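Undergrad: Sharing a model that was predicted from the sequence below.
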Amino acid sequence: MTTAILKVENLTKTFGKTQALTDVTLTINPGEVFGFIGPNGAGKSTTIRILLGILKKTSGAVTLFGLDPFVNSSAIHKRLAYVPGDVYLWPNLTGGEIIDFLLHLNGNNHTAYTDELIRKFQLDPTKRARTYSKGNRQKVALIAAFSQNADFYIFDEPTSGLDPLNEQLFQEEVLNLKRAGKSVMLSSHILSEVEKMCDRIGIIRQGEVIETGTLAEMRHLTRTQMVVKTVHPLDILEERDGLYDLQLDALKTTASFSVDSEQIPVLMDRLAAADILSIQSNPPTLEDLFLRYYGDEVAPAKE
């Protein structure tokens, strides 16, 4: 049986009278990329700060490599790499000096791969950090993280400030980590980013993890968009449960609608009886799943 790298059970965190986290439970296994999604203020960063040993939990159990992060943070930090969403650097050091210093802190060295990452991310390592834009500050932290031979990588909104090309480079590097058998926790609100890279996903809402699983496992909770054209009229669809936003043309031979996933097998039998001429099907995305839980709800206050 595989031993989880990270195990969180019934984690609760309060700040005075404010309940930031409530019974958060999740695991991350070796070689797994885990997506941790939710809007700003949902509890993602608070959870990560507890994993890093920066905050002390109120109750529950948290182990990383089998150790308590708050008690054994020094030992844990030697085995992980972390990139926050807002990177603050020493203003008078150059980007190259900061990368080397961050690597040295974890017992790593500047290698040819570090130089390759600097070239890929198009960072000028000779400039002082005070001259860097937000995107360049992110690049410094990402290059240092990807240069490390860590066992666990935590990325908290890591592509904030990056252009689309560098976002793609980030995704490629995470997939390289996955191929190397490394474990990754990716906290993000960029759903396409999570969908491309993650093996499993946890959705957090107002401090509670409300759904965890693979995207395939979660898709049964969302609806598939369909457009179908048939020889015979589709009057039967008007009486069908499990269909939503049904639109029929004047002849009722072209229909667009969304359908609950569990209703698709029966629906296909009905459509076949009407002699299908063409059909388009768009499977639900992570964004559909995300909106199922949040919709137009105003995000909670920032953490």
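TA: Perfect, thanks for sending it.

Undergrad: From now on I want contacts and neighbour counts done on CA atoms only, so please keep to that.
TA: OK.

Undergrad: how many other residues sit next to Arg119?
TA: 12 (other CA atoms under 10 Å).

Undergrad: so where does it fall, helix or strand?
TA: helix 112-120 (DSSP states H and E).

Undergrad: Next up, the contacts around Ile50.
TA: Lys56, Lys57, Pro69, Phe70 (CA atoms under 8 Å, 6 or more residues apart in numbering).

Undergrad: repeat that with 10 Å
TA: Leu11, Lys13, Lys56, Lys57, Val62, Asp68, Pro69, Phe70 (CA atoms under 10 Å, 6 or more residues apart in numbering).

Undergrad: Included below, for side-by-side comparison, is a second structure:
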Amino acid sequence: MEENVLEVSKLQKNFGKFKALKKITFEIKKGEVFGFIGPNGAGKSTTIRILLGILRASGGQAKIFGQDVWREAVGVHKKLAYVPGDVYLWPNLSGGEIIDLFLKLNQQKHTVKTDELIKQFELDPTKKARTYSKGNRQKVALIAAFSTDAAFYIFDEPTSGLDPLMEEVFQRNVLQLKQQGKSILLSSHILSEVEKMCDRIGIIRDGQIIETGTLAEMRHLTRTMITVVTKLPLGQVAQLPGVHHFKQELSAQNENRATFAVDSEQIGSVMAQLATYEIKTLQSTPPTLEDLFLRYYQKKEEDRHGE
């Protein structure tokens, strides 16, 4: 049985009458990258603040390495590294001094790896923090975190302010941590980032976990985009179960061309029906995590308007 690094059970957080978290439950296994996604205000940062011992839960329980995150916060913090989405630094210290200070606070030392990370992230460590852009402030925190030999890493919107090249550097370092058997909680709104790196995903909305699983397990809830050219007209395809947003056009070669989305669970029957129209070319685009997320969002809106 795989060891759980993090165990969250029926976790609740109330701010007065407002229920920010409503009995959320999930776990992170050893050596796993867990993606924690949801719209702004869904409860991601509230959950992370509870895990860090900054906020006290109103109910339920959260444990990291078997230790209660509130009562045993000091012990928990010895085993983790954390990067928030907006980093505030001491303005009169240089980036290099701050990295060393962060490491010292964690009983760690500046190593060759730290120097390599400074090069990878293209940070000038001699400049004062007050001169840094938001992206450079993020780099300081990320370099310190990746230099830290922790067992569990928590990243809350860590690439906010970074350009695409630096995002790739971040992703590469996360995958290296995973190869070393480290566990990572990654809260992000950049769905492509989550899709590339995460073993499992938890979707939170309105303070509730609405789905947890691997991307492969969730694909049945998404739609595949189909572009097809056939010899015979495709008029009846639009009425097939699972077909959405059907658009048909006649190409310059007088071919029947159509694009549409199809629910993954209906793809077999739709393909069988398409074959009867004498397919000339067919292109399918697999569903992305963004499709999944938007589908959940749309479903919620439909449920709300249907009430």
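TA: Nice, I can see it. As the structure is a prediction and not an experimental result, all values here were calculated from the model.

Undergrad: Could you identify the helix or strand that succeeds the helix holding Arg119 of the first structure?
TA: Next helix or strand after helix 112-120 of the first structure toward the C-terminus (DSSP H and E): helix 134-147.

Undergrad: Tell me the helices and strands packed up against that next one.
TA: Under the contact criterion of 3 or more CA pairs under 10 Å, 6 or more residues apart in numbering; DSSP states H and E, helix 134-147 of the first structure touches strand 80-83, helix 95-105, helix 112-120, strand 152-156, helix 164-179.

Undergrad: surely Lys78 of the first structure meets Gly107?
TA: Yes. At 7.8 Å, Lys78 of the first structure and Gly107 qualify as touching, with contact defined as CA atoms under 10 Å.

Undergrad: neighbour-wise, which of the two wins?
TA: Neighbour tally, Lys78 of the first structure and Gly107, criterion other CA under 10 Å: the higher count belongs to Lys78, 16 against 12.

Undergrad: how far away is the more buried one from Leu64 of the first structure?
TA: Going from Lys78 of the first structure to Leu64 of the first structure by CA to CA, to the nearest Å gives 12 Å.

Undergrad: Quickly list what's touching both of the two.
TA: Shared contacts of Lys78 of the first structure and Leu64, counting by CA under 10 Å, 6+ apart, come down to Phe152.

Undergrad: Let me see the contact set for Asn40 of the second structure.
TA: His189, Arg205, Asp206.

Undergrad: How about the secondary structure of the closest residue in space to the second one that isn't next to it in sequence?
TA: Of all residues beyond its chain neighbours, the one nearest Arg205 of the second structure is Ala42 (4.7 Å), with distances taken as CA to CA, 6 or more residues apart in numbering. Going by DSSP: H, G, I helix; E, B strand; the rest coil, the secondary structure assigned to Ala42 of the second structure is coil.

Undergrad: what's the burial count for the aligned partner of Ala258 of the second structure in the first structure?
TA: The equivalent of Ala258 of the second structure in the first structure is Ala255 (alignment by TM-score structural alignment). Number of residues near Ala255 of the first structure (other CA under 10 Å) recorded here: 19.

Undergrad: Touching, Leu292 of the second structure and His220? I think so.
TA: Yes. Using CA under 10 Å, Leu292 of the second structure is in contact with His220, at 9.3 Å.

Undergrad: Neighbour count: these two, which is higher?
TA: Leu292 (19 against 15).

Undergrad: Over in the first structure, tell me which residue corresponds to the more buried one.
TA: Leu292 of the second structure maps onto Leu289 in the first structure, by TM-score structural alignment.

Undergrad: Excluding chain neighbours, what is closest to its match?
TA: Thr222 is the one closest to Leu289 of the first structure (CA to CA, 6+ apart), at 5.9 Å.

Undergrad: Report whether the expected contact of the one you found with Leu243 is present.
TA: No. Checked against CA under 10 Å, the pair Thr222 of the first structure and Leu243 is beyond contact range at 12.0 Å.

Undergrad: Mutual contacts of those two, please.
TA: Common neighbours of Thr222 of the first structure and Leu243 (CA under 10 Å, 6+ apart) are Ser258, Val259, Asp260.

Undergrad: Strands of the stretch 151-300 of the first structure, residue ranges please.
TA: Listed in chain order, the strands of the stretch 151-300 of the first structure (DSSP state E, counting those that start in this stretch) span 152-156, 183-188, 200-205, 208-213, 223-230, 243-248, 254-260, 276-282.

Undergrad: What mean distance separates the fourth one from the matching residues in the second structure?
TA: This means strand 208-213 of the first structure. For strand 208-213 of the first structure, the mean deviation from the second structure after alignment is 0.7 Å (mean CA distance after the TM-score superposition for the first structure).

Undergrad: didn't Gly96 of the first structure look like it was pressed against Asn136?
TA: No. Judged on CA under 10 Å, Gly96 of the first structure makes no contact with Asn136 at a distance of 11.8 Å.

Undergrad: Which neighbours do these two have in common?
TA: Joint contacts of Gly96 of the first structure and Asn136 (CA under 10 Å, 6+ apart) are Leu123, Asp124, Pro125, Ala129.

Undergrad: picking that back up, format the strands of the stretch 151-300 of the first structure as TSV; extra columns: distance to Ile118 of the first structure.
TA: Output for these, formatted as TSV (distance: least, CA to CA, whole Å):
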stretch	distance to Ile118 of the first structure
strand 152-156	19
strand 183-188	21
strand 200-205	30
strand 208-213	35
strand 223-230	42
strand 243-248	49
strand 254-260	46
strand 276-282	39
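
Undergrad: out of the ones you listed, which comes closest to Ala20 of the first structure?
TA: Comparing the strands of the stretch 151-300 of the first structure by their distance to Ala20 of the first structure (CA to CA), the top pick is strand 208-213, with 8.7 Å.

Undergrad: For the closest one, list every residue counted as buried.
TA: By 16 or more other CA atoms under 10 Å, the buried positions in strand 208-213 of the first structure come out as Glu208, Val209, Thr212, Gly213.

Undergrad: will you turn those into TSV that also has distance to Val184 of the first structure?
TA: Shown next, in TSV, are the buried residues of strand 208-213 of the first structure (distance: CA to CA, whole Å):
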residue	distance to Val184 of the first structure
Glu208	21
Val209	18
Thr212	16
Gly213	15
